[in-house]
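In: This is a predicted model, with the sequence first.
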Amino acid sequence: MLPNPVFANIALVTPKKELQQQIKAALDQGKSLEEILQFLQNKSKAPPSIKRAFKDYQMESGLLFYQGQIVVPDIGDLRTDLLWIFHNSPLAGHPGRQQTLELVSRNYYWPGIHADTYWHMDSCKTCQQIQKPKYAPIPPQPLELPTRPWQHVSYNMIVDLPKDGNSDSILVIVDSFTKYVILVEYSKKLKALELADLFLRHIWKCYSMPKKTISEQGRVFNNKFLKALSKLSRDNHPQSDGQTEQVNPTVEHFLWAYSGINQKDWVKWLPMAEFAYNNATVRRP
């Protein structure tokens, strides 16, 4: 059940091209990058010590890069805007310290980026007010490791959410190989065969029938649902591999942060929650 609402106002995210234009325009405004820019304009005359110090910098299309990442000057709110995009915005979903840093660092760099990112995340009022729900850990069972995407699938449910339309629950499905997550809203009143049909339409239709489906023991899954799935799946295990157990708290954290004042518009945020989780987590084969 969702707690008392804590929600955030959503602002438009600055388009990538516009943001990079702002970074480009700010390069000459500060003195901190002046020596590097002068070196890049006349490398041949630089002494060996300077060449060694600045060897990882290069200019491309008017942007300064350090080891392949765009250097962000300390001008105006550029760095703060980037941290907002990669932590506060729905594209990110208020991830933790390391995930926020990883998202920012994929394309951007500045001296002190670690400290700035940690400070921004630790100062986030939304994260301070929302505690990720904790589930009792289920010891993972030793299972055969998958060798390709969608060969093994884990599934679980988040139930008793505030009713939004006809939906009050989420079916959480995780590909055991890539950790890719699919979130499907549904009504808790659905019967076992109808839930199995959701699984069929959202997973097997798109990715073919998995070799193995794994349920989280001790959750709301009932024998009828497992039986309905077993009619379709070649190998069904009422065991735990810990996959969905890691997903559920993150999904609920996202919905608490962005859902409306009555927590009754969470369905419209579910696709963005799915994107944010997968963007930060998925392992590409």
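Out: Done, it's in.
In: Please count neighbours and contacts with C-alpha atoms only from this point.
Out: Will do.
In: Do you have the helices of the stretch 1-150 of the chain handy? List them.
Out: 16-26, 34-41, 48-53, 78-83, 97-105, 113-122, 125-129 (DSSP state H, counting those that start in this stretch).
In: of these, which approaches P238 most closely?
Out: helix 97-105 (31.0 Å; Cα to Cα).
In: sorry, back to before: compile the helices of the stretch 1-150 of the chain into a markdown table and extend it with columns for mean neighbour count and distance to K205.
Out: Shown next, in a markdown table, are the helices of the stretch 1-150 of the chain (neighbours: other Cα atoms under 10 Å; distance: least, Cα to Cα, whole Å):
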| stretch | mean neighbour count | distance to K205 |
| --- | --- | --- |
| helix 16-26 | 14 | 34 |
| helix 34-41 | 15 | 53 |
| helix 48-53 | 12 | 54 |
| helix 78-83 | 18 | 38 |
| helix 97-105 | 18 | 31 |
| helix 113-122 | 17 | 39 |
| helix 125-129 | 15 | 37 |
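In: I'd like those as TSV, with distance to R284 appended.
Out: Converted to TSV, these look like this (distance: least, Cα to Cα, whole Å):
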stretch	distance to R284
helix 16-26	23
helix 34-41	35
helix 48-53	34
helix 78-83	24
helix 97-105	15
helix 113-122	25
helix 125-129	28
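In: Which of the ones you listed sits closest to C206?
Out: helix 97-105 (28.0 Å).
In: contact partners of the closest one?
Out: 69, 82-83, 86-87, 92, 94, 113-114, 117-118, 121-122, 280 (Cα atoms under 8 Å, 6 or more residues apart in numbering).
In: Which one, of the helices of the stretch 1-150 of the chain, ends up nearest to H237?
Out: helix 97-105 (31.2 Å).
In: The helix with the most length in the chain - contacts with which helices or strands?
Out: When the chain is parsed with DSSP state H, its longest helix is helix 243-258. If you count contacts as 3 or more Cα pairs under 8 Å, 6 or more residues apart in numbering; DSSP states H and E, helix 243-258 packs onto strand 152-158, strand 169-175, helix 270-281.
In: Presented hereafter is structure B, for comparison with structure A:
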Amino acid sequence: MRPTTQLAVRLLQADDQGRERVISFQSRQLKAAERNYPVHDKELLAMKYALIKFRVHLLGSKPFVVYTDHASLRTAVNSPHLSQRMARWLSFFAEYNFRVEYKPGKLNVLVDALSRRPDYELAHISQVTTDLYDRIRLGYRDDASLGPLVRYLAAGSDAKVEWLTPRQRARLYRYEWADGLLHYRVEPEDPPRIVVPNDEDLKYDILMEAHDAPFSGHLGREKTYASVSQTFWWRHMYKWVATYVRTCETCQRVKPAGHASAPLQSLQVPADCWKSMSLDFVFGLPADDRGNTGVVAFVCRLSKMVHFAPVRDTVTGNEVARLFMDCVFRHHGLPKTIVSDRDPRFTAAFWQTLFRLLGTRLSMSTADHPQTDGQTERVNRVLEDTLRSICAEMPRSWDDRLPMVEFALNNAVHASTGFTPFYLNGLRHPQVPLTLRGRTGASVISGGRLGKPFPPKSRT
């Protein structure tokens, strides 16, 4: 018997070898009044329920045993303090010939499936929070410009428009107040972004998280701005981002100056993500603890999503095939075409045979012009710059940071598409510590629409 919010009982009979065999299970929910019974009475109610349900098997039979995980039931009959309800039940029990034995709950588990279904149990939920949004809320109090606007939106029907400046009145329809945070729409159809108060330390902390963190990758001005503006807004934010990236000490120290290159021959744009991909190697990195000195890069030619894997300079076509299956195939399936250079690793018989068996055709780059595959060459350059930025203090740890670099590039808005690779592949933006409490995106599943690239006029 296991009464909680339900009653559950079972009837057992010993076989010739003394093993207990189940004859029947019975259960029901407790009624509203019964749920208010003390635990002792609930246990007695379960015993009464079992005797009623199994009456035809138990009445007039040999002595039988009632097992319970409530030890006090063994002395219930002899208790000097009986309620009227218990007295009625005990008179009913007198019709039967049984004894009560205690069985610990961990041994009385067969009825758990009836009385303690795991999907009815409360799960322990661990929620990750950050103090960033509390700092933003506190910052509104000291902001002479945003303070009146916050008071107006939070006051509801008691608000007075005289609190606002003429500029705020004209743009009032773009502001929202939710969860103690002020939100602003750059354009009426844009998702709302959290307004950051005029606090320099707060703004620098946001930019540091969006640019310097390992999962941010020390990316350039445009990508950093696109990342921050997905969630936050403040006046002249683009200038703040540009200044921050331009004066980043790590970027100045490890990234080479940009230089013009010859125009690249373009390949046909695929119609869907991972229908066509390119791959290449980056070698010459410091040897890590496992002897890896290079990275193989797999790049979707439409969404620009990347997957990286560390390799040795002696990597074989067989090993690359396994990395391809592990990094690309298990997530995206097989592409129709793979763009590569004429490296012997890709022209090996095994590689060609693998593609032929899988129905994949290997598209080769133009001979003696590796920049035909300009997309992967560009990814290689960004990969090297990013690894240098986040591994400047510990160069041999680059393989441990490779997942962070992959995340940073996939979470950055690409200039050629106007979207992040994550968004083009899954129509959603992944959560990062900077956005744990943000409410800035419409759900595609719940009816939201595909967002649009950030227009130049939104750079305020």
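Out: Yep, that arrived. The model shown is predicted, which means the values in this text are computed figures rather than measured ones.
In: And the TM-score between these chains?
Out: The TM-score (TM-score structural alignment, normalised by the length of the first structure) is 0.84; 267 aligned residues with a Cα RMSD of 2.5 Å.
In: thinking again about what came up before, tell me which of the helices of the stretch 1-150 of the first structure lies nearest to S240 of the first structure.
Out: Nearest to S240 of the first structure, of the helices of the stretch 1-150 of the first structure and by Cα to Cα, is helix 97-105 at 24.9 Å.
In: what does that closest one correspond to over in the second structure?
Out: Using TM-score structural alignment, helix 97-105 of the first structure lines up with residues 221-229 of the second structure.
In: contacts for stretch 84-92 of the first structure?
Out: 10-11, 13, 93-95, 100, 103-104, 121, 258, 272-273, 275-277, 279-280.
In: Any idea how far that stretch is from the middle of the chain?
Out: 10 Å (Cα atoms, centre = their mean, to the nearest Å).
In: what sits against K24 of the first structure?
Out: 62-64.
In: Tell me, of these, which are also contacts in the second structure.
Out: Shared with the second structure under both residues aligned by TM-score structural alignment, their matches' Cα atoms under 8 Å, the contacts from those are 62-63.
In: In strands only, show me the contacts of K24 of the first structure.
Out: Applying DSSP state E to those, the entries found in strands are 63-64.
In: Go through the contacts of K24 of the first structure and give me the one with the most neighbours.
Out: Counting neighbours by other Cα atoms under 10 Å, L64 leads the contacts of K24 of the first structure with 23 neighbours.
In: re the thing from before, format the contacts of K24 of the first structure as CSV; extra columns: distance to C206 of the first structure.
Out: Listed next are the contacts of K24 of the first structure as CSV, based on distance: Cα to Cα, whole Å:
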residue, distance to C206 of the first structure
G62, 42
L63, 40
L64, 42
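In: Check the contacts of K24 of the first structure against K45 of the first structure and report the nearest one.
Out: L64 (19.7 Å).
In: hang on, the earlier thing: just the buried ones from the contacts of stretch 84-92 of the first structure?
Out: Using 16 or more other Cα atoms under 10 Å as the burial test, these include 93-95, 100, 103-104, 121, 258, 272-273, 275-277, 280 as buried.
In: quick check, nearest of those residues to F54 of the first structure?
Out: Once Cα to Cα is applied, the member of those that ends up nearest F54 of the first structure is V104, at 22.2 Å.
In: ok, the closest one to L255 of the first structure distance?
Out: 22 Å (Cα to Cα, to the nearest Å).
In: Please apply the same query to T281 of the first structure.
Out: Taken as Cα to Cα, the span from T281 of the first structure to L255 of the first structure is 17 Å.
In: Please apply the same query to S105 of the first structure.
Out: 25 Å.
In: Count the neighbours of the counterpart of K255 of the second structure in the first structure for me.
Out: Matched by TM-score structural alignment, K255 of the second structure corresponds to Q131 in the first structure. Neighbour count of Q131 of the first structure, defined by other Cα under 10 Å: 12.
In: Could you report the neighbour count for the nearest residue to T316 of the second structure once chain neighbours are set aside?
Out: Leaving aside its sequence neighbours, T316 of the second structure sits nearest to R345 (Cα to Cα, 6 or more residues apart in numbering; 6.0 Å). For R345 of the second structure, the neighbour count with other Cα under 10 Å is 18.
In: And the helix or strand harbouring R345 of the second structure against the first structure, how far off on average?
Out: Using DSSP states H and E, R345 of the second structure falls within helix 344-347. Taking mean Cα distance after the TM-score superposition for the first structure, the mean distance separating helix 344-347 of the second structure from the aligned residues in the first structure is 3.1 Å.
In: what's in contact with that helix?
Out: For helix 344-347 of the second structure, the surrounding residues in contact (Cα under 8 Å, 6+ apart) are 316-317, 340, 351-352.
In: go on, stretch 268-284 of the first structure?
Out: 90-93, 99, 103, 177-183, 185, 250-251, 254-255, 258-259.
In: Can you give the distance of it from its chain's centre?
Out: 5 Å.
In: mind checking what Q375 of the second structure lines up with in the first structure?
Out: Match for Q375 of the second structure (TM-score structural alignment): Q243.
In: rewinding a little: give me the helices and strands touching the helix or strand following the helix holding R345 of the second structure, please.
Out: Next helix or strand after helix 344-347 of the second structure toward the C-terminus (DSSP H and E): helix 349-358. Judged by 3+ Cα pairs under 8 Å, 6+ apart, helix 349-358 of the second structure is in contact with helix 317-324, strand 361-364.
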